[in-house]
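**Student:** got a sequence here, can you model it:
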Amino acid sequence: MSKRRLSQLVIYILLIAGLIIVMMPMIYMVSTSLKPNGALYEYPPRFFPKLKEITLENYAYILGQKKFIGNFGNSILVSTLTVVLSAIVSSALAFCIARFKFPGRSLLFGFIILTMIIPGTTMIVPQYELAVKLKTINSIWGLIPFYVAWVIPYSTFMIKGFVENIPKELDEATYMDGGSILVVFFNVSIPLAKPGIASVSIFNFLTAWEEFPWANTVINDDLKRTLPIAISGFFGQHQFTQWGYVFALSVLSLIPILAVFISCQRFFVQGLTAGSVKG
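**Tutor:** Down below sits the predicted model:
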């Protein structure tokens, strides 16, 4: 065997091993969700359930509870509005920073970069005080503005790079044809920066969908909670954790994430490769 084929074989083995390691938690989650709760505590434990043990009772229980359907809807609403609002605000901000020169431009961008390195958990106390003043405690509307504020710095930073790579000659041609700044923004910058916007939108959706500490702090009503809080409610319930329900709800929570990633995959790949080749 030649050295080249040997090196390729080693690479394939490492990639397959890495794939197995990455997929094992997800496979275990799906297999556990198909087991009856009593089978989870058997000894010795089994990774996969027997064919006769496979059941959908955990999914039937989750889908039969109105509060979980409501929690699912809350997460969809919060995540979708976070993505839409952050895309609008960060795109406009990135366009202004990339295309216009004004006093304090570098200072503003530096401040945006600075906010990216501040851990979100350190801001919970002042955020809570602000939420109290805004009277958004125990309301899903108290989540959206804070989520948007969290993701705007990173989104602006990323989209700014895409806008800067758009030739300014396109802007000038639009101005010569009588187009306004808004025409340039919506008809030139937004379409050409779409891969970057889609890439950060996936990140923003995941941030809002999976966020736990802030939602657990401001939401007390079970019907107003998001999915991560609903999942945590099973831990310690009835003196033990109902892992079948936990993993069934976790599997269902992956569906919107997969849908968003699949629908934006083309733009996501373009966003990752943009700038790697100079035309």
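
**Student:** rest of the way, CA atoms for contacts and neighbours
**Tutor:** Fine.

**Student:** show me where this structure has its helices.
**Tutor:** For the chain, the helices defined by DSSP state H occupy 3-33, 57-63, 66-99, 105-116, 124-134, 144-164, 168-176, 181-184, 190-192, 194-210, 213-218, 227-232, 243-273.

**Student:** for Tyr43, find the nearest of those.
**Tutor:** Among the helices of the chain, helix 3-33 comes nearest to Tyr43, with 14.6 Å by CA to CA.

**Student:** could you tell me the angle between that closest one and helix 243-273?
**Tutor:** Taking axes from the mean of the first three to the mean of the last three CA atoms, to 10 degrees, helix 3-33 and helix 243-273 form an angle of 140 degrees between their directions.

**Student:** so for helix 3-33, what gets flagged as buried?
**Tutor:** Buried residues in helix 3-33, counted by 16 or more other CA atoms under 10 Å: 29-33.

**Student:** which strands and helices sit next to it?
**Tutor:** Where contact means 3 or more CA pairs under 8 Å, 6 or more residues apart in numbering; DSSP states H and E, helix 3-33 is packed against helix 243-273.

**Student:** give me the buried positions along the helix it packs on.
**Tutor:** Buried residues in helix 243-273, counted by 16+ other CA under 10 Å: 243-250, 252-253, 256-257, 261, 264-265, 267-268, 271.

**Student:** same list (the helices of the chain) but as JSON lines, adding distance to Glu42.
**Tutor:** Formatted as JSON lines, those follow (distance: least, CA to CA, whole Å):
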{"stretch": "helix 3-33", "distance to Glu42": "12"}
{"stretch": "helix 57-63", "distance to Glu42": "17"}
{"stretch": "helix 66-99", "distance to Glu42": "28"}
{"stretch": "helix 105-116", "distance to Glu42": "46"}
{"stretch": "helix 124-134", "distance to Glu42": "41"}
{"stretch": "helix 144-164", "distance to Glu42": "42"}
{"stretch": "helix 168-176", "distance to Glu42": "66"}
{"stretch": "helix 181-184", "distance to Glu42": "64"}
{"stretch": "helix 190-192", "distance to Glu42": "56"}
{"stretch": "helix 194-210", "distance to Glu42": "31"}
{"stretch": "helix 213-218", "distance to Glu42": "33"}
{"stretch": "helix 227-232", "distance to Glu42": "23"}
{"stretch": "helix 243-273", "distance to Glu42": "13"}
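
**Student:** I'd like the structure of this one too, to check against the first:
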Amino acid sequence: MRQAANIGSRKWMMLLAGAILAAGVAVVVLPMVYMISTALKPNGALYEYPPRFFPSRQEITLENFRYILGQKKFITNFFNSAVVSVTTVLGSAAVASALAFCIARFRFPGRTFLFSFIILTMIIPGTTMIVPQYELAVRLRAVNRLWGLIPFYIAWVIPYSTFMIKGFVESVPKELDEATYIDGGGVLTVYRHVILPLSKPGIASVSIFNFLTAWEEFPWANTVINDDAKRTLPIAISGFFGQHQFTQWGYVFALSVLSLIPILAVFLSCQRFFVEGLTAGSVKG
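**Tutor:** Take a look at the predicted model:
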């Protein structure tokens, strides 16, 4: 009787876990499906009653995508986002990996305070710093300039990147460092030929988050950039809201779908490092 009761309770637990998992998948997937289905509808079909989640075969059209791809400013905005995001990823990877190497491998006065301060900055929301950041951007003459976004994005992602990469560096055996020193190599040799290659999964995993942060950031870019030719994709998407006295949701969702392609490409190319990098970085440090 007890075995039957245990088997029955396990089945109910499995059913409950499956239901919770299905609900979680629906919450994540359905908005994406709705966005794609709306992008494939004519603009007028969005306001029909009763509303339909999926368009009919006769309604499916690529007109929204043709309109977006035919806009010259889309190519410009896409290029701006790509430049900002790629530069942010490369710059943050270089700075964070070097900083993580120094904190993990060397003992110096203030080391614990420095790392604690880095962790502390992770809990400060970026939007709360817009006013002082804007004053700094004015003094640096970075307002309404594309390169004015990059240093601030790098500063935002360095604390998290350093925290994650430090854990990965600490998992690298110190004996490899000592062997390099014995062979006549210096600190830069250890960093370039030992730490960076073996920390590549950790760097790749945080680079996904850094790319996503720079690619989809809106408040700071909208504050600093005023020129249409220098705007990034999130600002371009917001530009369709309220145009012609109403929002053309077909164009909005078509542009949103196109903006997801680079994110998916980056994630798919780095996914083999993703789980390994997160696991190793969260255990150490």
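
**Student:** TM value for the aligned chains?
**Tutor:** Put the two chains on top of each other and the TM-score (TM-score structural alignment, normalised by the length of structure 1) is 0.95; 278 aligned residues with a CA RMSD of 1.6 Å.

**Student:** Leu206 of structure 1: which of the buried residues of helix 3-33 of structure 1 is nearest?
**Tutor:** Ranked by distance to Leu206 of structure 1 (CA to CA), the buried residues of helix 3-33 of structure 1 are led by Met29 at 19.0 Å.

**Student:** the closest one against Phe247, yeah?
**Tutor:** Yes. The pair Met29 of structure 1 / Phe247 is scored as a contact, 5.6 Å apart, by CA atoms under 8 Å.

**Student:** so what's the residue nearest the centre of structure 2 closest to, chain neighbours aside?
**Tutor:** By CA atoms, centre = their mean, structure 2 has its centre lying nearest to Leu212, at 1.9 Å. Spatial nearest neighbour of Leu212 of structure 2, chain neighbours left out: Ile263 (6.7 Å); criterion: CA to CA, 6 or more residues apart in numbering.

**Student:** so what does Pro125 of structure 2 match up with in structure 1?
**Tutor:** Pro125 of structure 2 maps onto Pro119 of structure 1 when the alignment is built from TM-score structural alignment.

**Student:** what's the answer for Ile195 of structure 2, then?
**Tutor:** Checking TM-score structural alignment: Ile195 of structure 2 goes with Ser189.

**Student:** contacts only, for the closest residue in space to that match that isn't next to it in sequence.
**Tutor:** Leaving out its chain neighbours, the residue that sits closest to Ser189 of structure 1 by CA to CA, 6+ apart is Val163, at 6.3 Å. Shown in contact with Val163 of structure 1 (CA atoms under 8 Å, 6 or more residues apart in numbering): 94-95, 98, 189, 192-193.

**Student:** buried only: go through those for me.
**Tutor:** In the contacts of Val163 of structure 1, burial by neighbour count holds for 94-95, 98, 189, 193, counting by 16+ other CA under 10 Å.

**Student:** ok, the aligned residue in structure 1 for Phe65 of structure 2 - how many residues close by?
**Tutor:** Phe65 of structure 2 maps onto Tyr59 of structure 1 when the alignment is built from TM-score structural alignment. Burial measure for Tyr59 of structure 1: 18 neighbouring residues, criterion other CA atoms under 10 Å.

**Student:** pretty sure Tyr59 of structure 1 contacts Val251?
**Tutor:** No. Using CA under 8 Å as the test, Tyr59 of structure 1 is too far from Val251 to be in contact (9.4 Å).

**Student:** overlap in contacts of these two?
**Tutor:** With contacts defined as CA under 8 Å, 6+ apart, the residues adjacent to both Tyr59 of structure 1 and Val251 are Ser33.

**Student:** stretch 265-280 of structure 2 against structure 1, how far on average?
**Tutor:** Here the mean offset of stretch 265-280 of structure 2 against structure 1 after fitting is 1.0 Å, by mean CA distance after the TM-score superposition for structure 1.

**Student:** for that stretch, grab the matching residue range in structure 1.
**Tutor:** Counting by TM-score structural alignment, stretch 265-280 of structure 2 corresponds to 259-274 in structure 1.

**Student:** grab the nearest non-local neighbour of Glu164 of structure 1.
**Tutor:** Spatial nearest neighbour of Glu164 of structure 1, excluding adjacent residues (CA to CA, 6+ apart): Ala98 at 5.7 Å.

**Student:** distance of the alignment partner in structure 2 of that neighbour relative to Gly24 of structure 2?
**Tutor:** With TM-score structural alignment as the criterion, Ala98 of structure 1 lines up with Ala104 in structure 2. As judged by CA to CA, to the nearest Å, Ala104 of structure 2 and Gly24 of structure 2 stand 38 Å apart.

**Student:** check Pro55 of structure 2 too.
**Tutor:** Going from Pro55 of structure 2 to Gly24 of structure 2 by CA to CA gives 24 Å.

**Student:** equivalent analysis for Ser259 of structure 2, please.
**Tutor:** As judged by CA to CA, Ser259 of structure 2 and Gly24 of structure 2 stand 24 Å apart.

**Student:** Ile103 of structure 2 too?
**Tutor:** Taken as CA to CA, the span from Ile103 of structure 2 to Gly24 of structure 2 is 39 Å.

**Student:** what does Leu223 of structure 1 align to in structure 2?
**Tutor:** Using TM-score structural alignment, Leu223 of structure 1 sits opposite Ala229 in structure 2.

**Student:** equivalent range in structure 1 for stretch 165-180 of structure 2?
**Tutor:** Mapped onto structure 1 using TM-score structural alignment, stretch 165-180 of structure 2 spans residues 159-174.

**Student:** so how far is that stretch off the chain centroid?
**Tutor:** Relative to the chain's own centre, stretch 159-174 of structure 1 is displaced by 27 Å; criterion: CA atoms, centre = their mean, to the nearest Å.

**Student:** next: stretch 33-40 of structure 2.
**Tutor:** 22 Å.

**Student:** matching residues in structure 1 for it?
**Tutor:** Under TM-score structural alignment, the match for stretch 33-40 of structure 2 is residues 27-34.

**Student:** give me the residues contacting that stretch.
**Tutor:** Residues contacting stretch 27-34 of structure 1 (CA under 8 Å, 6+ apart): 40, 47-49, 53-59, 243-248, 250-251.

**Student:** now with 6 Å, please.
**Tutor:** Applying CA atoms under 6 Å, 6 or more residues apart in numbering, the contact partners of stretch 27-34 of structure 1 are 48, 54-56, 244, 247-248.

**Student:** ok, those vs Met158 of structure 1, which is closest?
**Tutor:** Using CA to CA, Phe247 comes nearest to Met158 of structure 1 of the contacts of stretch 27-34 of structure 1, at 34.2 Å.

**Student:** now, which of the contacts of Val163 of structure 1 sits nearest Ala149 of structure 1?
**Tutor:** Relative to Ala149 of structure 1, and with distances defined as CA to CA, the nearest of the contacts of Val163 of structure 1 is Ala94, at 14.7 Å.
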